[in-house]
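# sequence plus the predicted model coming up.
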Amino acid sequence: MTGLEILLLILVLVVVLGASTIIQTVRPFIVNAAVGLLVLFLAQAIFGLQVAVTPIALAIVAIGGVPGSLLVILLSLFGVAFVP
C-alpha cells in the first residue's frame, strides 16, 4: 500500500465514524418527532382537532416528544398558537 492509499483509508474511516456519531446524536430527535407527529395525527383523526403543523410546532414536538405534542395541542385548543 502506498502512502496515498493509507491516507485515503484513514480519511474514509474518519468520515464513517463522524457520520455514525451524527446519526446517533440525531436519532432521538427523529424518534421524538415521529411519535409526536403520530400523536398529532391521532388527535386530528380521532378527536377532530385542528392543529397547524408549522416548523416551530415540529421543533417543539421533536425536542419534547409526546409532552411537546400535547403542549402544541393544548396551545391550539386554547387558541394561543398553531391555530389553522
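Now that the structure is in, tell me what you want to look at.
# make it CA atoms for all contacts and neighbour counts henceforth
Noted.
# where is the longest helix in this protein?
As assigned by DSSP state H, the longest helix anywhere in the chain is helix 3-47.
# any idea how far that helix is from the chain center?
10 Å (CA atoms, centre = their mean, to the nearest Å).
# remind me what it packs against, helices and strands.
Secondary-structure packing of helix 3-47 (3 or more CA pairs under 8 Å, 6 or more residues apart in numbering; DSSP states H and E): helix 55-77.
# packing partners of the helix it packs on?
helix 3-47.
# what number of residues lie near Leu4?
As a burial measure, Leu4 scores 9 neighbours (other CA atoms under 10 Å).
# second structure follows, compare the two:
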Amino acid sequence: MTGIEILLLIVVLVGVLVAASLIRAVSPFIINAVVGLVVLFLAQAVFGFSIAVTPIVLLIVALGGVPGSIVVLVLSLLGVAFVP
C-alpha cells in the first residue's frame, strides 16, 4: 500500500466514526419527533380532535415531540390556538 492509500483509509475511517457518533447523538431527537407526530395523528384520526395542521404546528410537534403535541392538543381543545 502506498502512503496515499493509507491516508485515504484513515480519512474514511475517521469519517465513518464521526458519522456514527453523530447519528447516535441525534437519534433520540428524531425518535421523539416521530412519536410526537404519531400522537398528533392519533389524536385526530382515532379520538376525533380537530386541530389545524399548519407548518407552525408541525414545527412545534417536531421540535417538542410528545410534550409539544400535548401542548398543541391542549391549546386546540381550549380554543386558544390551532383551531380549524
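Everything's here; your move. Note that the structure is predicted; figures quoted are calculated from it, not measured.
# quick check: Ser76 of structure 2 touching Ile70?
No: contact criterion CA atoms under 8 Å: Ser76 of structure 2 and Ile70 do not qualify, at 9.7 Å.
# check the spacing between the spatially most central residue of structure 2 and Pro67 of structure 2 real quick.
Nearest to the mean C-alpha position of structure 2, by CA atoms, centre = their mean, lies Ala33 at 2.9 Å. Separation of Ala33 of structure 2 from Pro67 of structure 2 (CA to CA, to the nearest Å): 10 Å.
# and for Ala25 of structure 2?
From Ala25 of structure 2 to Pro67 of structure 2 the distance is 20 Å (CA to CA).
# ok, those two, which is more surrounded?
Pro67 (16 against 11).
# so who does Pro28 of structure 1 touch?
For Pro28 of structure 1, the contact set (CA atoms under 8 Å, 6 or more residues apart in numbering) is empty.
# can you do 10 Å?
Shown in contact with Pro28 of structure 1 (CA atoms under 10 Å, 6 or more residues apart in numbering): Ala34, Ala62, Ile63, Gly65.
# swap in Phe47 of structure 2?
Phe41.
# for the one 5 residues further on, same thing?
Residues in contact with Ala52 of structure 2, defined by CA under 10 Å, 6+ apart, are Gln44, Val72, Ser76, Ala81, Phe82, Val83, Pro84.
# what touches both of Ala33 and Pro67 of structure 2?
The contact lists of Ala33 of structure 2 and Pro67 share Val39, Ile60, Val61, where a contact means CA under 10 Å, 6+ apart.
# find the nearest non-adjacent residue to the second one, please.
Of all residues beyond its chain neighbours, the one nearest Ile60 of structure 2 is Gly68 (5.7 Å), with distances taken as CA to CA, 6 or more residues apart in numbering.
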